[in-house]
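Peer 1: Give me a model of this one.
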Amino acid sequence: MSFQQYDFIIVGGGSAGCALAARLSADPANRVLVLEAGRPDYLWDVLIHMPAALTMPIGNRLYDWKYESEPEPFMNGRRIYHARGKVLGGSSSINGMIFQRGNPLDYERWGADPGMKTWDYAHCLPYFKKMENCLADRDDARGGAADRPRGGAADRHFRGHDGPLELERGPVTNPLFGAFFEAVQQAGYPLTDDVNGHRQEGFAAFDRNLRRGRRLSAARAYLHPVLERPNLEVRTRAFVTRVLFEGRRATGVEYARGRGGELERVHGGRVILCGGAINSPQLLQLSGVGNADELSALGVEPVHHLPGVGENLQDHLEVYVQHGCKQPVSLQPQLKLWRRPFIGARWLFLRSGPGASNHFEGGGFIRSNEDVDYPNLMFHFLPVAVRYDGSAPAGGHGYQVHIGPMYSDARGSVKIRSRDPRVHPALRFNYLSTEQDRREWVEAIRVTRDILGQPAFAEFSDGEISPGPAVETDEQILDWVRRDGETALHPSCTCRMGTDEMSVVDPASMQVHGVEGLHVVDASAMPYVTNGNIYAPVMMLAEKAADLLLGNTPLEPDHTEFYRHRKTV
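Peer 2: Next up is the predicted model:
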């Protein structure tokens, strides 16, 4: 059923948009419309539902917006490719399926900013718990009990058990994972029961957004179970071109529908932008909300001068430290083209085998120096040597660690370059632009080499493939990062919450400062990127924002104590 007037128009059927659609439409009195520019997430689409196929949608125009940065001045002028989901479920339909909340001290940092006290960890923890279903034990994949919370006793107070996001713990049965976990301990780092629990610092099997061998995207977890609601409508291939205003009140949106691109308008009481850290600031700027001088120079009539729109861009850069493996235990044979039909058939009919895992099954978080209060490095271990997008696999058996600093002080921007909404905005991340960033990169590589050089890997390692033994000095390491670094696909913070003049979103209502009826709920609203994959923080933010938008009493803060490296007085 189509309404003439909606209570909520959600622009973007990605991670946050799906969660909001489910929560806002739970009240039958609310008429909710979701406009998603991408295609439906068809149930038969193996490329987005088979976990091991995660590399295939990346770079494919049918699933990926295929963004690219401007020449990065501190990365040898390279343009850094950025995949973003162009399908219902957004990037949760094409990401690596790793579920990491970030460190509790990330949210203490959020809450310390002016006006942000209700976004500290105690206020965010109840929403993490609300969205999670962690009933499965960590040993589920090995046939363990399925009715016990995971992790140690302390972690059970941190995890949710009734939410829509079912989480599977990585089985980490490959012997290379065993060597990795032994090596980190030999290097002096701890194991932890649960990186999303009481203590993030350390190494463990990872939580993953999988359900019985199938990707569990935000669309599959939140949206599809409620699609039959008569007050909820979802339109795919609906490309929103601008927000409509009467004065400074948002009254609806204009969008191009289908392949023909005919422009249509739809009106609503409130418009919620959920396009992510690139599209949301782009749409605000196209609609006249942003730096008035820059918009006027492009022929966009300003509606409200808000200079913070598109600023404060943050991301995680990463590299792969790769080793050859002298034992035939890696996943390299699964990369052969002739094996794919067999892997696909086993997954399709049995939901098992190599196709049923994302293979990012374990890793961890550590501090690279004593100046930081909580982990600034994240490790993903992969029992094969291959790039994230599936390209340029190293010859023969191998394994690798994905590594990079987690809270760089580099800042970039997203700025439109045309009034045409189909022209991608200019993205500049400024990777490696600060002294802190460069110092922590050198530390990251040296720490990684120390771990991979421990005795636990002696029976497996056939030598370092990348960067290779010729890369040794600090400057050689940085030169390699400039040549080889890739985004970890965590763009964020371009419409940040706050109350100062460079903030964009009111933390108490998620409304854009200076206008009415227009809200932003996605990764762009984060004030600082968290130290991990950002899907879980985005979903938490959406859950909390739903209560703010509905005027519900927020969940009571949960002051359960978490691990701190430095004890507070």
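
Peer 1: Only C-alpha atoms from now on, for both contacts and neighbour counts.
Peer 2: Will do.

Peer 1: these two touch, right, residue 466 and residue 319?
Peer 2: No. Using Cα atoms under 8 Å, residue 466 is not in contact with residue 319; the gap is 9.3 Å.

Peer 1: Any buried residues in the helix or strand containing residue 538, and which?
Peer 2: According to DSSP states H and E, residue 538 maps onto helix 535-550. Buried residues in helix 535-550, counted by 16 or more other Cα atoms under 10 Å: 535-549.

Peer 1: that older thread, pick out whichever of residue 466 and residue 319 has more residues nearby.
Peer 2: Set residue 466 next to residue 319 and count neighbours by other Cα atoms under 10 Å: residue 319 wins out with 25 against 19.

Peer 1: For the longest strand belonging to the chain, what is the distance to the chain centroid?
Peer 2: The longest strand of the chain (DSSP state E) is strand 262-273. The chain centre lies 26 Å from the centre of strand 262-273; the measure is Cα atoms, centre = their mean, to the nearest Å.

Peer 1: From the contact counts, what lies against that strand?
Peer 2: Packing partners of strand 262-273 (3 or more Cα pairs under 8 Å, 6 or more residues apart in numbering; DSSP states H and E): strand 5-11, strand 249-257, strand 518-520.

Peer 1: relative to strand 5-11, how tilted is that strand?
Peer 2: If you take axes from the mean of the first three to the mean of the last three Cα atoms, to 10 degrees, strand 262-273 sits at 80 degrees to strand 5-11.

Peer 1: Can you give me the buried ones in strand 262-273?
Peer 2: Buried positions in strand 262-273, judged by neighbour count with 16+ other Cα under 10 Å: 266-273.

Peer 1: That one vs strand 249-257, what angle?
Peer 2: With the same axes, to 10 degrees defining the directions, strand 262-273 sits at 130 degrees from strand 249-257.

Peer 1: how big is the angle separating strand 262-273 from helix 535-550?
Peer 2: Going by the same axes, to 10 degrees, strand 262-273 makes 90 degrees with helix 535-550.

Peer 1: How far does the longest helix anywhere in the chain sit from its chain's centre?
Peer 2: The residue-count maximum for a helix in the chain (DSSP state H) belongs to helix 435-452. Taking Cα atoms, centre = their mean, the mean C-alpha location of helix 435-452 is offset from the chain mean by 23 Å.

Peer 1: And for the next helix or strand after it, what's in contact with it?
Peer 2: Next helix or strand after helix 435-452 toward the C-terminus (DSSP H and E): strand 461-466. Residues outside strand 461-466 that contact it (Cα atoms under 8 Å, 6 or more residues apart in numbering): 320-326, 394.

Peer 1: To compare against the first, here's the next sequence to fold:
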Amino acid sequence: MENGYDFIIIGGGSAGSVVAARLTEDPNIQVLLLEAGGRDRHPFYHLPAGFAKMTKGIGSWGWHTVPQKHMNDRVFRYTQAKVIGGGSAINAQIYTRGNARDYDEWRQLGCEGWGYDDVLPYYRKAEDNDTYDNRYHGKGGPLGVSKPCAPLPICEAYFEAAAKLGIPKNEDVTGETQDGVAYYQLTQKNARRSSAAMAYLAPNKDRSNLHVRTGANVHRIIVESGKATGVELVDGTRLTASAEVILSSGSIGSPRLLQLSGIGPAAELHDLGIDVVLDRPSVGANLQDHLDLYCICEVSGPHTYDRFAKPHLSVLAGLQYIFTRRGPVSSSLFETGGFWYADPEARSPDLQFHLGLGTGIESGVAAMPDGGVTLNSCYLRPRSRGTVRLRSSDPSDEPLIDPNYLQDPQDREMSIRGLRLTQEILAQEPLKPFIKAERLPGPDIKSDEDYFHFICEHSKTSHHPAGTCRMGIDDQAVVDPRLRFNGIDQLRVVDASIMPNVISSNTNAAAIMIGEKASDMIRQDHGSKT
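Peer 2: Here you go, the predicted structure:
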């Protein structure tokens, strides 16, 4: 058994990278960061447009959902990162935070210290924003946050089209108000992806107290006398932590590992032959995710980045990026979007848009042979709740991921409203010079039932899973508001799984904020030791 570490962090993703870097600011603290995936050496991890390769296999475990019983048994590809940096290394780099009301509702649920005014300083602390330095944004932090450097004219036409429907342009949807269409800020620095690993780990790789192991697949957390004392890897190696084990494997990985460790719904674990350490049915429950719907139009000319799919033009795009840091390679391809309302009475925007500057960008999404544009929408506050459970006791088996999409009728209704609104936007006069025709859903989709069947075939995850290790003050909460595990000492969960309710936007920036805030709480809880 290997000793000598104060903290072992399981998962080198968005939150885990932050915690490892922050804790090792104290040279007296020994931190071991374990990442089951590999290093981020491949150039696709660093080029903004590399996102297009990520949902098609690079850097992903290749997992899928169980058949979705409220969507005609559709099975979804469910991309989960398999690389240092986690989701921040393979996502579309969109920097959003949700709505201030999301966090205030967490506080109202009893999670003191998690209101918007409480978390905002941690967002600012993380940022190195290339545009803003004000109440909402900061400069000088580890994480690069930038405006897009390669927008296209069709983006401005999209803003004008939205304005025809009364949707204003918003210069900063992470600022005072979320409402409106916008260029998203991106987790980039100097036209390169700024993943959590690149922002927090790479600059500190020479710290003698920061130990990072990739390809380190954890089988279980070791619990002795009600206390987490270390971990066991799949090869049988045991590693000990004198202060805490910190679980940062994400909303799928964290509940999966807890259950492999005998912590979860006792009856199900017993049936799989796993020794029960703690009966906690709420581990892996409360899964929430945003279901992404899309409208695809064929364009009337070379108005999007689809034209660079041709081999000779892709070479040109690469050269343009090398010499100018501009062009399609510098684009996340989804850097334009915004927030609006499916329900006019909603307390804040309940729809999010992503304008894709091409088609077939993500796995399972149709491509237009002669080029196109994609406008995605997702309903931001789903009522449906799913689960993450084990398929077997074998740690190499993918888990049973059930987002339970559209279980609640309101989710279905609001999702359809969002899809109809994307069609309306793309049909407005300012976009007519760019668009030849709508291809999906197309003119044959008319009734709500038509839309439902279309969604069952043409939709995807927004890659925003949350809530499976829910924070709260009730008996069923998995962690308390300081993210300490309820029922096991010296164990903490730090990632998006702790969200009581998924935030109203992309979740990656929130995971980084959670890592920043947790680092301070860990230091406080351990006094002078950290």
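
Peer 1: deepest of the helices and strands packed on strand 262-273 of structure 1, which one?
Peer 2: Mean neighbour count, computed with mean count of other Cα atoms under 10 Å, is highest for strand 518-520 among these, reaching a mean of 27.

Peer 1: so where in structure 2 does that one end up aligned?
Peer 2: Using TM-score structural alignment, strand 518-520 of structure 1 corresponds to residues 491-493 of structure 2.

Peer 1: just stretch 326-335 of structure 1 next, same as before
Peer 2: Counting by TM-score structural alignment, stretch 326-335 of structure 1 sits on residues 300-309 of structure 2.

Peer 1: Pull the distance from that stretch to the chain's centre.
Peer 2: With Cα atoms, centre = their mean, you get 28 Å for stretch 300-309 of structure 2.

Peer 1: contact partners of it?
Peer 2: The contact list for stretch 300-309 of structure 2, computed with Cα under 8 Å, 6+ apart, reads 152-154, 313-314, 317, 328, 333, 357-359, 370-373, 433-436.

Peer 1: what's the nearest residue to the counterpart of residue 44 of structure 2 in structure 1 if we skip its chain neighbours?
Peer 2: Counting by TM-score structural alignment, residue 44 of structure 2 lines up with residue 47 in structure 1. What sits nearest to residue 47 of structure 1 in space, not counting adjacent residues and going by Cα to Cα, 6 or more residues apart in numbering, is residue 53, at 5.5 Å.

Peer 1: wait, that neighbour sits on residue 357?
Peer 2: No. Counting by Cα under 8 Å, residue 53 of structure 1 does not reach residue 357; the two are 9.2 Å apart.

Peer 1: ok so, going back, now the helices and strands packed on strand 262-273 of structure 1 as a markdown table including distance to residue 212 of structure 1?
Peer 2: Below are these laid out as a markdown table (distance: least, Cα to Cα, whole Å):
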| stretch | distance to residue 212 of structure 1 |
| --- | --- |
| strand 5-11 | 30 |
| strand 249-257 | 35 |
| strand 518-520 | 33 |
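
Peer 1: if we can go back for a sec, helix or strand for the match of residue 44 of structure 2, which one?
Peer 2: helix 46-49.

Peer 1: Repeat that for residue 374 of structure 1.
Peer 2: Per DSSP H and E, there is no helix or strand for residue 374 of structure 1.

Peer 1: do residue 475 of structure 2 as well
Peer 2: Under DSSP H and E, no helix or strand contains residue 475 of structure 2.

Peer 1: how near is the aligned partner of it in structure 1 to residue 411 of structure 1?
Peer 2: Residue correspondence to structure 1 (TM-score structural alignment): residue 475 of structure 2 is matched to residue 501. Plainly put, residue 501 of structure 1 is 17 Å away from residue 411 of structure 1 if you go by Cα to Cα, to the nearest Å.

Peer 1: now swap in residue 497 of structure 1 and tell me
Peer 2: With Cα to Cα as the criterion, residue 497 of structure 1 and residue 411 of structure 1 are 16 Å apart.

Peer 1: Over to residue 544 of structure 1?
Peer 2: In this structure, residue 544 of structure 1 and residue 411 of structure 1 are 26 Å apart, going by Cα to Cα.

Peer 1: Same question for residue 325 of structure 1.
Peer 2: 38 Å.

Peer 1: Just the helices from the stretch 351-500 of structure 2, written as ranges.
Peer 2: Assigned helices in the stretch 351-500 of structure 2, in chain order: 409-426, 448-457 (criterion: DSSP state H, counting those that start in this stretch).

Peer 1: I'd like to know which of the ones you listed lies nearest to residue 39 of structure 2.
Peer 2: Across the helices of the stretch 351-500 of structure 2, residue 39 of structure 2 has its closest neighbour in helix 448-457 (34.7 Å, Cα to Cα).

Peer 1: didn't residue 262 of structure 1 look like it was pressed against residue 256?
Peer 2: Yes. If you go by Cα under 8 Å, residue 262 of structure 1 and residue 256 touch, sitting 5.3 Å apart.

Peer 1: more crowded one of residue 501 and residue 411 of structure 1?
Peer 2: residue 411 (18 against 10).

Peer 1: Tell me which residue of structure 2 lines up with the more buried one.
Peer 2: Using TM-score structural alignment, the partner of residue 411 of structure 1 in structure 2 is residue 385.

Peer 1: just to revisit the earlier point, mean neighbour count and distance to residue 220 of structure 2 for the helices of the stretch 351-500 of structure 2 - can I get that in TSV?
Peer 2: As requested, the helices of the stretch 351-500 of structure 2 are exported to TSV (neighbours: other Cα atoms under 10 Å; distance: least, Cα to Cα, whole Å):
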stretch	mean neighbour count	distance to residue 220 of structure 2
helix 409-426	21	36
helix 448-457	16	36
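
Peer 1: between those, which gets nearest to residue 198 of structure 2?
Peer 2: Of the helices of the stretch 351-500 of structure 2, the one closest to residue 198 of structure 2 (Cα to Cα) turns out to be helix 409-426, at 35.0 Å.

Peer 1: against structure 1, where does that closest one fall?
Peer 2: Counting by TM-score structural alignment, helix 409-426 of structure 2 pairs with residues 435-452 of structure 1.

Peer 1: end-to-end on stretch 83-96 of structure 2?
Peer 2: Taking Cα to Cα as the criterion, the two ends of stretch 83-96 of structure 2 lie 22 Å apart.

Peer 1: what stretch of structure 1 lies opposite that stretch in the alignment?
Peer 2: So stretch 83-96 of structure 2 sits over residues 87-100 in structure 1, by TM-score structural alignment.

Peer 1: Now that stretch: buried residues?
Peer 2: 87-100.

Peer 1: Please tell me how far the equivalent of residue 238 of structure 1 over in structure 2 sits from residue 33 of structure 2.
Peer 2: Using TM-score structural alignment, the equivalent of residue 238 of structure 1 in structure 2 is residue 216. To residue 33 of structure 2, residue 216 of structure 2 is 9 Å away according to Cα to Cα.
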